[in-house]
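**Student:** Sequence unavailable; structure follows:
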């Protein structure tokens, strides 16, 4: 589930506790967690909405008016309206991992194994890490062209590097994390 930067921070601050989405079937499950710019958010409830939404519902979801909220809904034929209860779980643990530069030789060897697994079908990880070291802020579209991988597929792949603490997503593009830089230093 995707939320805007503003809504993510409002969830973290406890100001927003629900979201509304129009889907044919629920795209999330109770207990599921997802990462946002403000940290990890938990899906507490997922319920079909049968009654008309109100201005109070819109405010609870972080919107100033019902019109502002309903403007975010996709016009999907056969879709139902769902009310998703949300809570902030805490900071994104990937940020702490990304900041950790105390890599042992064993840590580097484990990263080598993990990257080799990601490169099984198409070698791409070291190229991406090298290019981000050379040009912080490089966007997926340019990287994808260099690798002959479609942009959306590369974005999904780069999320694996982020999960390993090696990259950081910027508003536009990516850069190496301090951990990513330390890993590259050990490779030399």
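**Tutor:** Nice, thanks for sending it over. Predicted model only: the values in this text are computed from it and were never measured.

**Student:** From here on, just use CA atoms for contacts and neighbour counts.
**Tutor:** Will do.

**Student:** and residue 58, how far is that from residue 9?
**Tutor:** Distance, residue 58 to residue 9, using C-alpha to C-alpha, to the nearest Å: 17 Å.

**Student:** If you count contacts, what does the helix or strand containing residue 146 end up packed against?
**Tutor:** For residue 146, the host element (DSSP states H and E) is helix 140-147. Applying 3 or more C-alpha pairs under 8 Å, 6 or more residues apart in numbering; DSSP states H and E, one finds that helix 140-147 makes contact with helix 151-163.

**Student:** what is the orientation angle of the helix it packs on with helix 140-147?
**Tutor:** Helix 151-163 and helix 140-147 are oriented at 100 degrees to each other (axes from the mean of the first three to the mean of the last three C-alpha atoms, to 10 degrees).

**Student:** From the contact counts, what lies against helix 151-163?
**Tutor:** For helix 151-163, the packing partners by 3+ C-alpha pairs under 8 Å, 6+ apart come out as helix 93-99, helix 140-147, strand 167-169.

**Student:** So which bits of that helix are buried?
**Tutor:** Residues of helix 151-163 classed as buried under the neighbour-count rule (16 or more other C-alpha atoms under 10 Å) are 151, 154-155, 158, 160-162.

**Student:** Show residues contacting that helix.
**Tutor:** Outside helix 151-163, the residues that touch it by C-alpha atoms under 8 Å, 6 or more residues apart in numbering are 94, 98, 125, 140-141, 143-145, 167-169.

**Student:** Most neighbours among those, which one?
**Tutor:** In terms of neighbour count, residue 167 stands highest of the contacts of helix 151-163 at 26 neighbours, by other C-alpha atoms under 10 Å.

**Student:** Help me confirm that that residue comes into contact with residue 177.
**Tutor:** Yes - look at residue 167 against residue 177 with C-alpha atoms under 8 Å: they come within range, at 4.8 Å.

**Student:** Find residues that contact each of those two.
**Tutor:** With contacts defined as C-alpha under 8 Å, 6+ apart, the residues shared by residue 167 and residue 177 are residue 98.

**Student:** The structure to be compared is supplied as follows:
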């Protein structure tokens, strides 16, 4: 579930606690978690709702000036059913602390190496080392540049790079990627 950039600060402050979406199938579920730019959200409830049952105070809790603005946004996507999603912020994205954990001992480095080897094996291509080195060479290296350099379709590569982010080795920039402190420490120890 994507959240508008201009609403994220209000989510962080606790002023926005709802979202409304029109989906053919919900993309989040109650009890789940969602990572965002302002931290991790706990999904408290996902309920199908009749659009006519939404009230003005719901629109405010979803970050809209009024009910009319919310209804306009829902009308932009007429397919699917209307859902009310309740959530709250539960903390920072754990990948941030992991990216900063650059003190890798021998076992930590070996564990990362094993995971990267599994990623390569699973993809049928040794992509992790080349991608990490290309990103290390220049902050802001884009997925298009990386995919051209290693001969992999861009969307497939972007999905794979998310695995590097999960290990705390890379981070996304406004445009492109860069190595984290942990990623640099790993490469320096190779």
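**Tutor:** Sure, I can see it. Quick caveat, the model's predicted, so the values are computed rather than measured.

**Student:** which residues in structure 2 does the helix holding residue 146 of structure 1 match up with?
**Tutor:** Aligning helix 140-147 of structure 1 against structure 2 (TM-score structural alignment) gives residues 143-150.

**Student:** Report the mean deviation for the matching stretch after fitting onto structure 1.
**Tutor:** Mean deviation of stretch 143-150 of structure 2 from its aligned counterpart in structure 1 after superposition (mean C-alpha distance after the TM-score superposition for structure 1): 1.6 Å.

**Student:** quick one: that stretch to chain centroid distance?
**Tutor:** Distance of stretch 143-150 of structure 2 from the chain centroid (C-alpha atoms, centre = their mean, to the nearest Å) equals 21 Å.

**Student:** Now do the most far-flung residue of structure 2 relative to its centre against residue 14 of structure 2, distance only.
**Tutor:** Taking C-alpha atoms, centre = their mean, the residue of structure 2 most remote from its mean C-alpha position is residue 52, at 31.7 Å. The span separating residue 52 of structure 2 from residue 14 of structure 2 equals 25 Å under the rule C-alpha to C-alpha.

**Student:** Contacts only, for the most centrally placed residue in structure 1.
**Tutor:** With distances taken as C-alpha atoms, centre = their mean, the residue of structure 1 nearest its centroid is residue 35 (4.9 Å). Applying C-alpha under 8 Å, 6+ apart, one finds that residue 35 of structure 1 lies in contact with 41, 92.

**Student:** Mean distance between the helix or strand where it lies and structure 2 after superposition?
**Tutor:** Per DSSP H and E, residue 35 of structure 1 falls inside strand 33-36. In this overlay with structure 2, the average offset of strand 33-36 of structure 1 from its partner residues is 0.8 Å by mean C-alpha distance after the TM-score superposition for structure 1.

**Student:** Stretch 162-179 of structure 2: end-to-end distance?
**Tutor:** 13 Å.

**Student:** okay, that stretch sits on what stretch of structure 1?
**Tutor:** So stretch 162-179 of structure 2 is aligned with residues 159-176, judged by TM-score structural alignment.

**Student:** Distance from the matching stretch to the middle of the chain?
**Tutor:** Worked out by C-alpha atoms, centre = their mean, stretch 159-176 of structure 1 lies 10 Å from the chain centre.

**Student:** cool, and stretch 27-38 of structure 2?
**Tutor:** Using C-alpha atoms, centre = their mean, the offset of stretch 27-38 of structure 2 from its chain centre is 10 Å.

**Student:** tell me which residues of it are tucked away?
**Tutor:** Neighbour-count burial for stretch 27-38 of structure 2, counted by 16+ other C-alpha under 10 Å, picks out 33-36, 38.

**Student:** Number of residues surrounding residue 121 of structure 2?
**Tutor:** By other C-alpha under 10 Å, neighbour count at residue 121 of structure 2 equals 12.

**Student:** Equivalent analysis for residue 20 of structure 2, please.
**Tutor:** 23.

**Student:** give me the element it is part of.
**Tutor:** strand 18-23.

**Student:** That strand against structure 1, how far on average?
**Tutor:** Aligned to structure 1 and superposed, strand 18-23 of structure 2 gives a mean residue distance of 0.5 Å (mean C-alpha distance after the TM-score superposition for structure 1).

**Student:** how far is that strand from where the chain is centred?
**Tutor:** Between the centre of strand 18-23 of structure 2 and the centre of its chain there are 18 Å (C-alpha atoms, centre = their mean).

**Student:** Same check on stretch 120-138 of structure 2?
**Tutor:** Taking C-alpha atoms, centre = their mean, one finds the center of stretch 120-138 of structure 2 at 20 Å from the center of the full chain.

**Student:** and the residue farthest from the centre of structure 2, that's in a helix?
**Tutor:** Yes - assessed with DSSP: H, G, I helix; E, B strand; the rest coil, residue 52 of structure 2 lies in a helix.
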